[in-house]
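Chemist: fold the following, please.
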Amino acid sequence: MIDFEFEFQYAEEKQPTLQKVGGSIPAGRCVVLCGGSGCGKSTLLRCINGLIPQFYEGELKGFCRLNGQDTAGIRIGEIGELAASVFQDPRSQFFTVNSSNEVAFGLENHGLPQDKIRRRVDEAFRIFHLERLKDRNVYELSSGERQLISILSAWAMDTDIFLLDEPTANLDFAATQQLKEILLALKKQGKTLLLSEHRLYYLADIADEFWVMADGEIKGKYTAAEAKAFSVERRQTLSLRTLDLAEITVPEKEPLPKTAPTALAVSDVCYTYGRKAGDTLSGVSFSVREHEIVGLVGANGCGKTTIGKLIAGLYRPSGGRIMLFGKSQNPKQLQKQVLFILQEAEFQFFTGSVLHELQYGHAVTPEFEAKTEALLKSMDIGIQTPDSISSYFSTNTARA
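Modeler: Predicted structure coming up:
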């Protein structure tokens, strides 16, 4: 069903990202590409779905056959008829603004009759219980909700092969369980699944094999049973997360002293997107003490990112107030004091390399340059090209 062998080096990169990576996946099997960030998982999927070399430039050697058809020389759209793709950043594959139109887009592009398209789109939202996402503006959805739309779009294509690049990167626990049910249904239908993932627990009962990548190579291919039997030390060596959530323990921490001052106070904050009826956020209040670490958790679309943008001064609240160390702040004041890292980190980049990104907006003295280079070395990033910076930071921000 999927046969491939690749070597690939991105343009302007000094080292190849893939080094003679090969494999064969029979029809109806589920294979998971796993390993540390930057090991080549996403690049391998891009080679299979044709984005390399048709979109990402570089030197590609090798071959790929999908359903026995050699993909060399055929367009991305034709490859899309053989294999449906779900990208890590769903916005990078959207062609329309409306969620229902987005699910229909691929079907329209392949010339299906309108009545069949309508039935397929309605079926996609209905069987996965996502009717609440029909006819919505995709840019008013949360990142997790957009990810679900991209998954529905791939499912609607009804191809024999599905390629998914970290599909749970933006999903909450409930949505991840929904995705698990989708993948189980596809596998029962005989579909072939190839995923890159860091979260492995939801795939424990779906995957047939786990292929561990490192340094642009597939270092090992393990059956599901073998992967489940890995010791904690072995998983850490391979940069893998657990396949069993019951193994996770949360260490206890000493509470902060009650005398610690309140660093952030959010009081009755409300916010509404555009002309949308009702508040997106309504009467949100909480406080965070100095040196305290707080996690905002909840379902996709509950308002986590919105409250973060309000605290950073990127949005102006329609009601309530935000205080830092007891002083009320307006958005301009917050922008100078609060650092906000976007989920789609590449939207915050202004230069073409990691080094220049760290130096952007600073007077680059020899001392400052030495400091930034030492920081890059300490994090094992190095001075890299635009694609490397986007791939590294978007992956790690999504994981965080």
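
Chemist: from here on, contacts and neighbour counts on C-alpha atoms
Modeler: Fine.

Chemist: so what's the closest residue to Y273 other than its chain neighbours up against?
Modeler: Once flanking residues are discounted, Y273 sits nearest to T280: 6.6 Å by C-alpha to C-alpha, 6 or more residues apart in numbering. Residues near T280 by C-alpha atoms under 8 Å, 6 or more residues apart in numbering: 270-273, 303.

Chemist: which one of those residues is nearest N67?
Modeler: Closest to N67 out of the contacts of T280 is G303 (42.7 Å), distances taken as C-alpha to C-alpha.

Chemist: let's see this one next to it:
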Amino acid sequence: MLEAKDLSFCYAGADQWALKDVCLKVEQGQCLVLGGSSGCGKSTLVKALCGLIPHFERGIRAGRVFFKGADLADLCMHQIAENIGAVFQNPRSQFFTTSVCDEIAFGCENLGLGRREIIKRLERSLERFGLDPLKEKSIFQLSNGERQKVIMAAIHAMGPDLWVMDEPSSNLDPRAVAQLTDIIKGLKQEGKTLIIAEHRCHYLKDCADRVVLMEKGRIVSDQSAKSFFSQSNEELGRQGLRWAHIPTTNFKAAKPASQVKANQLKARELAFRYGRHKPELLKGLNLQARGGEILGVTGANGAGKTTLAMVLTGLLKERGGKVRLNGELCKAAQRARRCRMVLQESDHQLFAQSAEGELALALGKGGAADGRIKELLAQCGLDHLAARRPQCLSGGEKQRLVIAAALATEPEVLALDEPTSGLDAGSLRQVGDLLKGFAARGGVVLVVTHDYEFILSCCTSVIRLDMGRATTRLPVGEMPAEMHSFLVGEAVPEGFS
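Modeler: As a prediction, the model looks like this:
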């Protein structure tokens, strides 16, 4: 159905090949998983397999990609869109309208379908992806996970034979990931062909037929899914890959770090809503965190996790309740000076022309900060990329740079929103080490995350938000199987409340 022959690609202005001599053949109805470390070429290959290379991305291209015998380079984009659907990691990059229903219908309208057929497909996709309660909402009112589901529903409505996905689970909560698994199984039953680039592949264990691993723009392994998933998490870790299995036995989790002086953050009866007539997202929420701990904040998409982090760090002003930092009543403007937040999309927090320039901008101390900049770059493993443009870094490198810029100001509280989205195993460990080091120095760390592997390996405890309240706090590591149920929202382990 799809075949890449001797495919190579170098981005305009780059000095090395992003893809080199890639040969890949995918049969009708197969589910193929692309794996490998950040920067290995997965996303570039995804762009080539859905026609964005060469139609949109500028650069040097060699080789060809055939879909049902036709070279994608010879097809118009509307012909490709009829047959190939692409789901990218950042849903914002794919929106064309401002409402859920309009977005799902947009692709069908561009295919020239009749009104009745569009309505039929719209309703079917809304039901398939559980979006009916959100159909009247604006795109801007949705969480990142909800936006991802809208994009997938829009692709589903167009009915392509081939689905190409880049990190489709990166913004989804555990329950939504389980739903994604069911959706992929359903697409396979319909005879659809799927190519999925992923770091977190445990949810694909019962869906995948093949796993292809890449390194430095080349395919280095092509094996059956049965062979790949027969390997233990430890074996995969030695290859630089993320977990493929949910642990069911006790796991050695992170412990609170010892420090000389620990900061303390307390929130009492916290309330917030976006606008006077909007529903409350936070309702009488109580929370306490102290330095040395890394507190994970989880919950369903749209539960208010990101809103909570923004309120606690002063980026949003609470509508009710009180926040105390080290025992002092602290207003939003004061918290904004004493706290830092790392947003989910790192590109929105990168402004300078180089990695070292980004840290200099954060420090704002001119030449006197040179030593501190070198120290921070070394801590986040970016000292060899000091002069590199931030936009040219891999996803993991960008994330570490943004965290380093936040740490440069030595905040008392550091909040992060999905900091491991799109990260490989090595980058995940490096981000974890940065946070553990900050916590050990007495900093308060709040991590909004759905990443089960990161929670078990880095967090010391976790709370789950439900209906605007922090319902339960649970220590990490004692009971990983129960913890997974807790994160999904199915159960609260006995003895915790």
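
Chemist: got a TM-score for the two of them?
Modeler: Once superposed, chain against chain, the TM-score is 0.92 (TM-score structural alignment, normalised by the length of structure 1); 400 aligned residues with a C-alpha RMSD of 2.5 Å.

Chemist: hmm, back to that, show me the contacts of T280 of structure 1 that map onto strands.
Modeler: Of the contacts of T280 of structure 1, the ones assigned to strands by DSSP state E are 270-271.

Chemist: distance check, the corresponding residue of structure 2 for the residue nearest to Y273 of structure 1 against S99 of structure 2.
Modeler: In structure 2, T280 of structure 1 lines up with L281, judged by TM-score structural alignment. The gap separating L281 of structure 2 from S99 of structure 2 is 20 Å, by C-alpha to C-alpha, to the nearest Å.

Chemist: is the residue sitting furthest away from the middle of structure 1 in a helix, a strand, or coil?
Modeler: Within structure 1, the residue lying farthest from the chain centre (C-alpha atoms, centre = their mean) is T259, at 39.5 Å. What DSSP: H, G, I helix; E, B strand; the rest coil gives for T259 of structure 1 is coil.

Chemist: contacts only, for it.
Modeler: No contacts exist for T259 of structure 1 under C-alpha under 8 Å, 6+ apart.

Chemist: any idea how far it is from A207 of structure 1?
Modeler: Counting by C-alpha to C-alpha - T259 of structure 1 and A207 of structure 1 are separated by 51 Å.

Chemist: could you do K332 of structure 1 as well?
Modeler: Counting by C-alpha to C-alpha - K332 of structure 1 and A207 of structure 1 are separated by 49 Å.

Chemist: of the two, who's got more company?
Modeler: A207 (22 against 12; other C-alpha atoms under 10 Å).

Chemist: once you drop chain neighbours, what's closest to K5 of structure 2?
Modeler: C23 (4.8 Å).

Chemist: so where do the helices sit in the stretch 151-300 of structure 2?
Modeler: Ranges of helices in the stretch 151-300 of structure 2, per DSSP state H, counting those that start in this stretch, are 174-189, 225-229, 233-238.

Chemist: ok now the last one, how far from the chain's centre?
Modeler: If I follow you right, that is helix 233-238 of structure 2. Here helix 233-238 of structure 2 is found 21 Å from its chain centre; the criterion is C-alpha atoms, centre = their mean, to the nearest Å.

Chemist: for that helix, buried residues please.
Modeler: For helix 233-238 of structure 2, a neighbour-count test (16 or more other C-alpha atoms under 10 Å) marks 233, 236 as buried.

Chemist: and G381 of structure 2, how many neighbours?
Modeler: For G381 of structure 2, using other C-alpha under 10 Å, the count is 15.

Chemist: should've said S282 of structure 1
Modeler: S282 of structure 1: 16 neighbours (other C-alpha under 10 Å).

Chemist: which residues in the stretch 101-250 of structure 2 form strands?
Modeler: 162-166, 193-197, 210-215, 218-224 (DSSP state E, counting those that start in this stretch).

Chemist: residues in contact with stretch 181-195 of structure 1?
Modeler: 1, 25-33, 128, 159-167, 206.

Chemist: of these, just the buried ones, PyMOL syntax please.
Modeler: Listed next is the PyMOL selection for buried residues among those, using 16+ other C-alpha under 10 Å:
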select buried, resi 1+25+27+28+29+30+31+32+33+159+160+161+162+163+164+165+166+167+206
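
Chemist: nearest spatial neighbour of H202 of structure 2, skipping sequence neighbours?
Modeler: Going by C-alpha to C-alpha, 6+ apart, H202 of structure 2 has A244 as its nearest residue, at 4.1 Å.
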